[in-house]
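Asker: Sequence plus the predicted model coming up.
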Amino acid sequence: MRTILVVGGGYAGFYTAWKLEKKLRRDEARIIVVDPRPYMTYQPFLPEVLAGSVEARHAAVSLRRHLRRSTIVAGSVVAIDHARRTVTVRPAEGPEFAIEYDIVAVTAGAVTRKLAVPGVAEQAIGLKHVEEAVAIRDRLLTAFDRASALPPGPRRQALLTATFVGGGFSGVEGFAELLSLASALVRSYPELDPAELNFHLVEAGKRILPEVSEEPGKWVVRSLEKRGARVHLGATLVSALDGHVVLSTGEEFDSELIVWTVGNAANPMVRSHTDLPIDRRGMLVVRSDLRVGTEDAPIPDAWGAGDDAAVPDLAAGRPGATTVPNAQHAVRQGKLLAKNIAAALRGREPKPYVHHSLGTVATLGLGRGIFQYRGLVIKGFPAWLMHRGYHVLAVPSWERKVRVFAIWLTAAVFGRDIVSLASVQDPRRAFVTGGEPLEARAEPPGYRARSE
């Protein structure tokens, strides 16, 4: 019985393993999935987790619960030696160890692209994982509580200021959802004036949402600005030291919350620690049928898909075009990858990946959205309903669909929950300090924060 090793349990990896379990007999292959997290993050729900419209755990799909026939290894693959059919795994605790395989599916995913901007590493939060979305939400809610007890002034102004850097889908959706939450939240704080809210979206390019055409992108900017946001186009973040934001345009302001959504970078393991072929961007070289290698020289028993693979985009009609790294492609590539691996095991030819876009849809806050399919553009409430309808159908498993839909119905009746649980990020403080607030400045002797 052959061993199929799936590197990464994100979109592409989860769907590869999930579909392989359905397509292969128990005696055909053993499936191993290696990932440091015990769940697959449904990333399109992160903006709604951030806004409290989706419960955090419902945006995470348990690997062990849904991959019942696979062996789940909790750790990170730090090297792939395909010549020897071996990967090196680094667990959270204990020494590194090797796992041998017969077939490897590299679906490790991309990582958040970081730039050497002073203060970003110390101040900013990303928006790629559930934990980050929860932290952003709790940071905003805690800031409102702190600001409500302060007189008007620079510190109160900083607490009510949020800055998102990056105007792609992740940044715009997260920014719009947080703005929607803050606008609703301020009504519960009579001490605060809605005019005190300062939300800044910083984008280096001349437009946001490059996935949609120019006019819908301009409409989104106008929509955000009507709601009180500031959209800085053609601007970059120069510094964020101590929460003091400096833009390339010369504007400066203090911001309690800084969210970094500048885009993806090549996975370091794929870029530097594998003998499989990579391109100049550090992406895995993949054929149209998802086998690693070129059309003329495939690498035996090596497959790749998702954000870490340069999959040829046959639907684009342009030589050299590759699929963009998004959820729509990762899910479909994962499903096809499972079919192709099963076909290869049974002596059949794998099929090429061809996917024509179904359009793009984005949430812009509660009751607001935008959808585009070629020349068709739908704005506002209908697009928001399309966004929710599409994603509740797309999230894997009926269990997750029902849970998410139930939360939406509850929120429609009772509104969003506005309780902050920021203290869970530092659970020992109350125990050590005897109930002293999280904001206490003096740390007790012998106390070590979780971040240490």
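Answerer: That came through fine.

Asker: Every contact and neighbour count from this point should use C-alpha atoms.
Answerer: Fine.

Asker: Show me where the stretch 51-200 of the chain has its helices.
Answerer: Under the criterion DSSP state H, counting those that start in this stretch, helices of the stretch 51-200 of the chain are mapped to 63-66, 120-123, 130-148, 154-159, 169-185.

Asker: Take these and write them to JSON lines, including mean neighbour count and distance to residue 89.
Answerer: What follows is the helices of the stretch 51-200 of the chain, written out as JSON lines (neighbours: other C-alpha atoms under 10 Å; distance: least, C-alpha to C-alpha, whole Å):
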{"stretch": "helix 63-66", "mean neighbour count": "15", "distance to residue 89": "18"}
{"stretch": "helix 120-123", "mean neighbour count": "16", "distance to residue 89": "26"}
{"stretch": "helix 130-148", "mean neighbour count": "20", "distance to residue 89": "23"}
{"stretch": "helix 154-159", "mean neighbour count": "18", "distance to residue 89": "42"}
{"stretch": "helix 169-185", "mean neighbour count": "23", "distance to residue 89": "30"}
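
Asker: Can I get these in TSV including distance to residue 257?
Answerer: Formatted as TSV, the helices of the stretch 51-200 of the chain follow (distance: least, C-alpha to C-alpha, whole Å):
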stretch	distance to residue 257
helix 63-66	32
helix 120-123	8
helix 130-148	7
helix 154-159	8
helix 169-185	11
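
Asker: can you give me the strands in the stretch 301-450 of the chain?
Answerer: 309-310, 360-363, 369-373, 376-379 (DSSP state E, counting those that start in this stretch).

Asker: Name the residues of the last one that are buried.
Answerer: What that stands for is strand 376-379. 377-379 (16 or more other C-alpha atoms under 10 Å).

Asker: Same question for the longest one.
Answerer: Judged by neighbour count using 16+ other C-alpha under 10 Å, the buried positions of strand 369-373 are 369-372.

Asker: just to revisit the earlier point, select, out of the strands of the stretch 301-450 of the chain, the one closest to residue 56.
Answerer: strand 360-363 (17.3 Å; C-alpha to C-alpha).

Asker: let's bring in a second model and compare:
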Amino acid sequence: MREILIVGGGYAGFYTAWRLEKKLRAGEARVTVVDPRPYMTYQPFLPEVTAGSVEARHAAVSLRRHLRRTRLIAGSVTEIRNADRTATVRPVNGPDQQLRYDTLVVTAGAVTRTFPIPGLSQQAIGLKHVEEAVAIRDRLMTAFDQAATLPPGAERRRLLTVTFVGGGFSGVEGFGELLSLATAMLKSYPELGMDDLSFHLVEARGRILPEVGDEPGAWVVRSLESRGAHVHLNTQLVSAEDGHVVLSDGTEFDSELIVWTAGNASNPVVQNHTDLPVDERGLLVVRADLRVGTDSDPVPQVWAAGDDAAVPDLASSVPGAHTVPNAQHAVRQGKRLAKNIVADLRGGRVRDYRHSSLGVVATLGLGRGIFQYKGLVIKGLPAWLMHRGYHVLAVPSWERKARVLAVWLTAAAFGRDLVSLASVQHPRDAFVARGIPQRTGENRESDPTAA
């Protein structure tokens, strides 16, 4: 039986394995997925997780629940040696092991791009995983509780200052959703006012949301600023030491919460620890049919898709264009990849990946959004409804769709759930704080004073 190894269980990897289970005959091949997390993160929901509009669990799709005939290994691939048809896997627990394969699928995904900015690694939180989104929400809500006990001043201002670095979709959506949450929370905190909030969005380029046109992008800036936000364009983060933010335009302020969403970088394993061909950006060289290699020099039985693959964009009129690294392409590439692998195994014809964009849509907070498809631009509530409608249909499995829709309907009827569970990040604190010292040689069951 052929061994198909899938490196990474994100969008492209999950959909490839999911479709392979449906298309492979019994005994035709065994599929193995290696990923350190037991779930696939539906990243478009992360901004709404930060605002509490989507439960954290509902943005995570269980691999074991949906990939019932796939072998799952909780670990990370640290090296790929295609010349030997082996991959080195570092499990969550235990020593490294070598996996042999006949067919390799690389869908490891990108990693968050960072820079050597003083204080960044100590102070900032990313927005690429569920736990990060939950931590951002809980930290903001904890800051509200603390600020409400303080008189107006510098410390209260610091607690209610939020800084997002990066004006792409992830940054703008997360920023807009968190601003919407903070504004709504003021109703429950009579001690605080809108003047106490200070939200900053920092972008190195002269515009935000590069996937939309200039005018829609400018409208988003005006919309955010009308809600009290500060948008710093053509500006970079210089320092974040001890939470003191210094920007290249000379602005300085103290910020309790710093979120880094300034783009992605190629996966280090793909870029530095494989003998597969990569381009100058560290992405795998991929043909239009998703095989690794070039038309003249393909790599046999090796495929790739998603954020770590430079997939030609056949739907673009720009020569040499590649598909943008987003969920829309990763999902469809995974589906096409599964069909091509099965066709190749059976000696059939593989097809090129071609997908014309369905447009781009972004949430800017509850009831606010923007949608663009070519020259058509929709703003405000209609765009926000389109955003929710598209993503509730796009999230995998009917079970997840039903759960997300139920949360949205409940929130529409009863409002936001404004409960912080920051303490779950330190589950033993309460236990240790309430512990009763025991005398040597005694146990709690024999102590008559124990209650």
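Answerer: Structure's in. What do you need? Note that the structure is predicted; figures quoted are calculated from it, not measured.

Asker: picking up where we left off before, can you redo the strands of the stretch 301-450 of structure 1 as a markdown table, where the extra columns are distance to residue 164 of structure 1?
Answerer: Below are the strands of the stretch 301-450 of structure 1 laid out as a markdown table (distance: least, C-alpha to C-alpha, whole Å):
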| stretch | distance to residue 164 of structure 1 |
| --- | --- |
| strand 309-310 | 28 |
| strand 360-363 | 16 |
| strand 369-373 | 19 |
| strand 376-379 | 23 |
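
Asker: nearest to residue 78 of structure 1, of those?
Answerer: Distance to residue 78 of structure 1, taken as C-alpha to C-alpha, is lowest for strand 309-310 among these, at 16.7 Å.

Asker: Starting from residue 243 of structure 2, give me the distance back to the residue nearest to residue 124 of structure 2 when sequence neighbours are not counted.
Answerer: Counting by C-alpha to C-alpha, 6 or more residues apart in numbering, residue 258 is the residue found nearest to residue 124 of structure 2 once chain neighbours are left out, at 4.8 Å. For residue 258 of structure 2, the distance to residue 243 of structure 2 (C-alpha to C-alpha, to the nearest Å) stands at 8 Å.

Asker: list residues touching both of those two?
Answerer: Taking C-alpha atoms under 8 Å, 6 or more residues apart in numbering as the criterion, residue 258 of structure 2 and residue 243 both touch residue 123.

Asker: So which of the two has more stuff around it?
Answerer: Using other C-alpha atoms under 10 Å as the criterion, residue 258 of structure 2 and residue 243 rank with residue 258 on top: 23 against 20.

Asker: how about that one, what does it touch?
Answerer: The contact partners of residue 258 of structure 2, by C-alpha under 8 Å, 6+ apart, come to 123-125, 162-165, 243.

Asker: Output the residues you listed in JSON lines; the columns should cover distance to residue 359 of structure 2.
Answerer: Shown next, in JSON lines, are the contacts of residue 258 of structure 2 (distance: C-alpha to C-alpha, whole Å):
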{"residue": "123", "distance to residue 359 of structure 2": "35"}
{"residue": "124", "distance to residue 359 of structure 2": "31"}
{"residue": "125", "distance to residue 359 of structure 2": "29"}
{"residue": "162", "distance to residue 359 of structure 2": "30"}
{"residue": "163", "distance to residue 359 of structure 2": "28"}
{"residue": "164", "distance to residue 359 of structure 2": "25"}
{"residue": "165", "distance to residue 359 of structure 2": "25"}
{"residue": "243", "distance to residue 359 of structure 2": "37"}
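
Asker: ok, how many other residues are close to residue 252 of structure 1?
Answerer: Going by other C-alpha under 10 Å, the residues that sit close to residue 252 of structure 1 add up to 14.

Asker: correct me, but residue 381 of structure 2 touches residue 367?
Answerer: Yes. Residue 381 of structure 2 is within contact range of residue 367, at 4.9 Å (criterion: C-alpha atoms under 8 Å).

Asker: Compare the two (neighbour count), which wins?
Answerer: residue 381 (16 against 13).

Asker: any idea how far the more buried one is from residue 362 of structure 2?
Answerer: For residue 381 of structure 2, the distance to residue 362 of structure 2 - C-alpha to C-alpha - is 11 Å.

Asker: now residue 214 of structure 2
Answerer: In this view, residue 214 of structure 2 and residue 362 of structure 2 are 15 Å apart by C-alpha to C-alpha.

Asker: ok, now residue 388 of structure 2?
Answerer: 9 Å.

Asker: who has more neighbours, these two?
Answerer: Higher neighbour count among residue 388 of structure 2 and residue 362: residue 362, with 24 against 19, using other C-alpha under 10 Å.

Asker: Check structure 1 and tell me which residue is nearest its centre.
Answerer: residue 128 (2.8 Å; C-alpha atoms, centre = their mean).

Asker: still on that earlier bit, what helix or strand is the residue nearest to residue 124 of structure 2 located in?
Answerer: strand 257-260 (DSSP states H and E).

Asker: Residue 90 of structure 1: which of the strands of the stretch 301-450 of structure 1 is closest?
Answerer: strand 309-310 (22.1 Å).

Asker: what comes into contact with the closest one?
Answerer: By C-alpha under 8 Å, 6+ apart, the surrounding residues in contact with strand 309-310 of structure 1 are 107, 279, 283-286, 322-323.
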